[in-house]
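Enquirer: just need the structure, nothing else, for what follows:
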Amino acid sequence: MLLSACAYWGNDLLRWIEPETPSVSIGPTNDGRLLHGKRLPSAGPNYRTYSRLGSTLGRTAVNDRVRDTMLDSYMALEEITPEVRYVYGETGWPWGGRFRPHRTHQNGLSVDFMVPVTRNGTSTALPTTPFNKFGYALQFDQEGQSGDLRIDFEAMAAHLDALDVAAQQHGLRIALVVFAPDLQRRLYETELGTTLRHRLTFNVNPSWVRHDDHYHVDFELTGGVAE
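Expert: From the prediction side, this is the model:
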């Protein structure tokens, strides 16, 4: 029971004692490190981590500007899409550096966001368990369907829009969004899709991991990628 409690509440306790020293991102996302990384909250009114154990182990830490951008975007989404439950995935270590199995996520400026989904027309948090590798082993077809789960492209577009707006308020910009090219068409068909297609940079070619169950976002400091 003690181990279970530590796994469940550990991240929140560690957040409580972490210093307020501003974060410093050093180097690029694929060869960098992070000073004074900040842990993300395990859950909020409309979002949660992909894994409380993963968060306790330190796999969801970011630059403080990214943290504030994410939290502000979720707050805005409470008004815009109050019924949607968002899930964020892995981000990186509090100290940055190599973050297996990811090739990037090294300087505190990369975040995986699990796709928002519906089940039978009702919004639900993407199921993330050890049996589906905490959401990373789910497979969606070209229409965004996986069993009884369907990607909510409207909610995803609203999230990217909110992230873009919040990032600008915290001295960041979205440098790249990585999402399965065969699913990008469905995203662009949403109400916000056309403007997002021109405002943000999406990958053109498939990545080494399909990115159908999550979308990877790289931020950069508006004064440059990192120090």
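Enquirer: please make it C-alpha for all contacts and neighbour counts, starting now.
Expert: Will do.
Enquirer: could you say which helix or strand holds the spatially most central residue of the chain?
Expert: Closest residue to the average C-alpha location of the chain: residue 113 at 2.9 Å, with C-alpha atoms, centre = their mean. Taking DSSP states H and E as the criterion, the element that holds residue 113 is strand 110-114.
Enquirer: ok, and what's touching that strand?
Expert: 29, 50, 62, 86-92, 104-105, 126, 135, 213-219 (C-alpha atoms under 8 Å, 6 or more residues apart in numbering).
Enquirer: contacting residues for the nearest residue to residue 42 once chain neighbours are set aside?
Expert: Computed as C-alpha to C-alpha, 6 or more residues apart in numbering, the closest residue to residue 42 that is not its neighbour in sequence is residue 49, at 5.2 Å. With contact set as C-alpha under 8 Å, 6+ apart, residue 49 has these partners: 41-43, 55, 87-89.
Enquirer: could I get the full set of helices for this structure?
Expert: 2-17, 52-56, 64-80, 153-169, 181-188, 193-199 (DSSP state H).
Enquirer: can you redo the ones you listed as TSV with distance to residue 145 and mean neighbour count?
Expert: Listed next are those as TSV, based on distance: least, C-alpha to C-alpha, whole Å; neighbours: other C-alpha atoms under 10 Å:
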stretch	distance to residue 145	mean neighbour count
helix 2-17	31	14
helix 52-56	26	21
helix 64-80	24	20
helix 153-169	11	21
helix 181-188	10	18
helix 193-199	19	15
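Enquirer: I'd like the ones you listed as TSV, with distance to residue 118 appended.
Expert: Listed next are the helices of the chain as TSV, based on distance: least, C-alpha to C-alpha, whole Å:
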stretch	distance to residue 118
helix 2-17	26
helix 52-56	22
helix 64-80	16
helix 153-169	10
helix 181-188	15
helix 193-199	19
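Enquirer: and of these, who's closest to residue 98?
Expert: Nearest to residue 98, of all the helices of the chain, is helix 52-56, at 16.0 Å by C-alpha to C-alpha.
Enquirer: the structure of the following sequence is requested for comparison with the preceding one:
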Amino acid sequence: MTLASSARPPRPAFAPRWSAWWVLLVVLCGGLATPLVREAAAAGTSAKKKSGSSKGKKKPTSKNSAASKPAAVKPVQRDVWGPSSVPDGEFADTDTDGEGDLDDESAADTDDPTSELEAIERELLSQPAGPEPEIVYAEGPPPPPPPPVKPKSLKHELIPGETLEDVARRYQVALGDLEKWNAIKAGAPIPRQKKDLRVITTHSPPPREKLEHIVKRGDTWDSIAAGFGVEVAKLRQQNPRLGDKFKLDPKKKLKVVCWKDLDLSPLAELGTKLAQIRVRAGGISIGKPNRGKLVRGVELPDRPDLYVKRKPDEAYGSTHTVMQTLAAITRFRHESRFKGQVVIGGMSRPRGGRFRPHKSHQSGRDVDIRLPLLRTSEGKKHTTSADVDWKATWELMRAFLDTGEVEYIFLEYNLQKRIYKAARESGVSREQLDAWLEWPVKVKKRSNKRVVIRHVEGHTTHMHVRIRCGAQEKHCYSSR
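Expert: Presented below is the predicted three-dimensional model:
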């Protein structure tokens, strides 16, 4: 007992108190650390379960992970002036090269900057519309009437059946003066040997054209006169050697001749006609053709002398587009003398935006025009390329091209051959057509050819004309 007690050192007096503080510190630290430890343990357990459950499964690719993110919306650029200021890279997705006229049902609308377009629309509506009406191609009022013309002496070539009364009426002169100038007794007929008459006048009658018709089985005076657009009595007067009924001879062609004045209106001069066009100001295109709006849309006016509107509620456009459309069709009517119908299809709605079945036509710059038809094909419900008047179609296209304001004309590639042929027959050079048409470039190479008249499927019975942005439309964007 003595040895054992002497082997152990005596216990210090402060030992119990230190042990108590140590125990208290451990308890406190353990109470704070326990939730953190539990969280870490739970996280580790869930990670193990997740890694265990993902064994044998492929990791998601970067494409799928990117698809889960919301698509970025491109804002409309607003700090530029005019279509030429748009950067090519930023607006390269305008989709004019392969754009169809029909809407794509599967196309998402999430990339349409609707809020930005509406903000621009509100801003423009708060501004005054400008002068009303605006004038197309006219720097001032119509030109004054020409000064008085001095009388001039001329020779009038006589046509079969023409009388002195007819000639006096044509040149607005007195019958007695006409008899005196040509040494013809008063009341006497024109001598047979005379081929022309002398006339002194200040009046210039319209030019006269000679028309011919080869008589076929079943033709009558009435049917031929209706084809020429003249009275039967006048036609028979010009063909005095033909009897009441046509006697056909298989060995000899029977010909009916008609002399007809060219149909010139009082506004015969093209410049005067264009100066008469009035269009309301303030119609502005904003955005792109397939992602845009129309502010203060201008309705295409009723002009039955120029065209027919197929859907009046969709015949709206910007002021610039309506002006160029009116000017082009006026030029076409004046220069081609085409008497058939020009039918205007879809343009845009009063405020623009999408409307079925079109994918474009949203900003008031697109115009659908039916290809002009031959007179014998008008009224058909279903037409083919054989029913189209290709000469008139080219002249209508040329009238739009001559405005200098056309961005594109869409027409299927196979039909461009007809346009090429009609244009060559009218005297257009191959070099000029190469700058306008895709045809005859090979199919694989034509997508790289930057031309105005280009292929888009579905344009077989109508052409789609797209007008450039106007000079004052700073929120309007083109692809070129």
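Enquirer: quick one on the thing from earlier: in the second structure, what residue corresponds to the residue nearest to the centre of the first structure?
Expert: Matched by TM-score structural alignment, residue 113 of the first structure corresponds to residue 369 in the second structure.
Enquirer: neighbours around residue 192 of the first structure, how many?
Expert: Neighbour count of residue 192 of the first structure, defined by other C-alpha atoms under 10 Å: 18.
Enquirer: show me what contacts the residue nearest to it when sequence neighbours are not counted?
Expert: Nearest non-adjacent residue to residue 192 of the first structure, counting by C-alpha to C-alpha, 6+ apart: residue 157, 6.0 Å away. Contacts for residue 157 of the first structure (C-alpha under 8 Å, 6+ apart) come out as 187, 190, 192-193, 196.
Enquirer: do the same with residue 36 of the first structure
Expert: 19, 21-24, 63, 94-95.
Enquirer: ok, and the contacts of residue 157 of the first structure in the second structure?
Expert: Counting by both residues aligned by TM-score structural alignment, their matches' C-alpha atoms under 8 Å, the contacts of residue 157 of the first structure that remain in contact in the second structure are 187, 190.
Enquirer: and which of the contacts of residue 157 of the first structure is nearest residue 75 of the first structure?
Expert: Nearest to residue 75 of the first structure among these, with distances taken as C-alpha to C-alpha, is residue 192, at 18.7 Å.
Enquirer: thought the closest one was touching residue 160?
Expert: No: using C-alpha atoms under 8 Å, residue 192 of the first structure makes no contact with residue 160, being 9.3 Å away.
Enquirer: neighbours of the counterpart of residue 97 of the first structure in the second structure, how many?
Expert: The pairwise alignment with the second structure assigns residue 97 of the first structure to residue 353, based on TM-score structural alignment. By other C-alpha under 10 Å, the residues close to residue 353 of the second structure number 21.
Enquirer: residue 353 of the second structure touches residue 295, doesn't it?
Expert: No: Residue 353 of the second structure lies out of contact with residue 295 (C-alpha under 8 Å); the separation is 10.4 Å.
Enquirer: in the stretch 151-300 of the second structure, which spans are helices?
Expert: Using DSSP state H, counting those that start in this stretch, the helices assigned to the stretch 151-300 of the second structure run over residues 164-171, 175-181, 221-228, 232-238, 270-275.
Enquirer: adding mean neighbour count, write the ones you listed out as TSV.
Expert: As requested, these are exported to TSV (neighbours: other C-alpha atoms under 10 Å):
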stretch	mean neighbour count
helix 164-171	15
helix 175-181	16
helix 221-228	15
helix 232-238	17
helix 270-275	17
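Enquirer: what's the closest of those helices to residue 116 of the second structure?
Expert: It is, among these and with distance given as C-alpha to C-alpha, helix 270-275, at 36.9 Å.
Enquirer: and the closest one, which stretch of the first structure?
Expert: Helix 270-275 of the second structure corresponds to no residues in the first structure, going by TM-score structural alignment.
Enquirer: likewise stretch 175-188 of the second structure?
Expert: Stretch 175-188 of the second structure maps onto no residues of the first structure, going by TM-score structural alignment.
Enquirer: next: stretch 214-226 of the second structure.
Expert: Going by TM-score structural alignment, stretch 214-226 of the second structure sits over no part of the first structure.
Enquirer: for residue 145 of the first structure, which non-adjacent residue is closest in space?
Expert: That would be residue 151: by C-alpha to C-alpha, 6+ apart, it lies 6.5 Å from residue 145 of the first structure.
Enquirer: next: residue 62 of the first structure.
Expert: residue 108 (4.2 Å).
Enquirer: so what's the residue count around the one you found?
Expert: Other residues close to residue 108 of the first structure by other C-alpha under 10 Å number 39.
Enquirer: isn't it right next to residue 28, touching?
Expert: No: Residue 108 of the first structure lies out of contact with residue 28 (C-alpha under 8 Å); the separation is 9.6 Å.
Enquirer: need the contact list for the nearest residue to the residue nearest to the centre of the first structure once chain neighbours are set aside.
Expert: Nearest residue to residue 113 of the first structure, sequence neighbours excluded (C-alpha to C-alpha, 6+ apart): residue 88, at 4.3 Å. When contacts are counted by C-alpha under 8 Å, 6+ apart, residue 88 of the first structure touches 47-50, 111-114.
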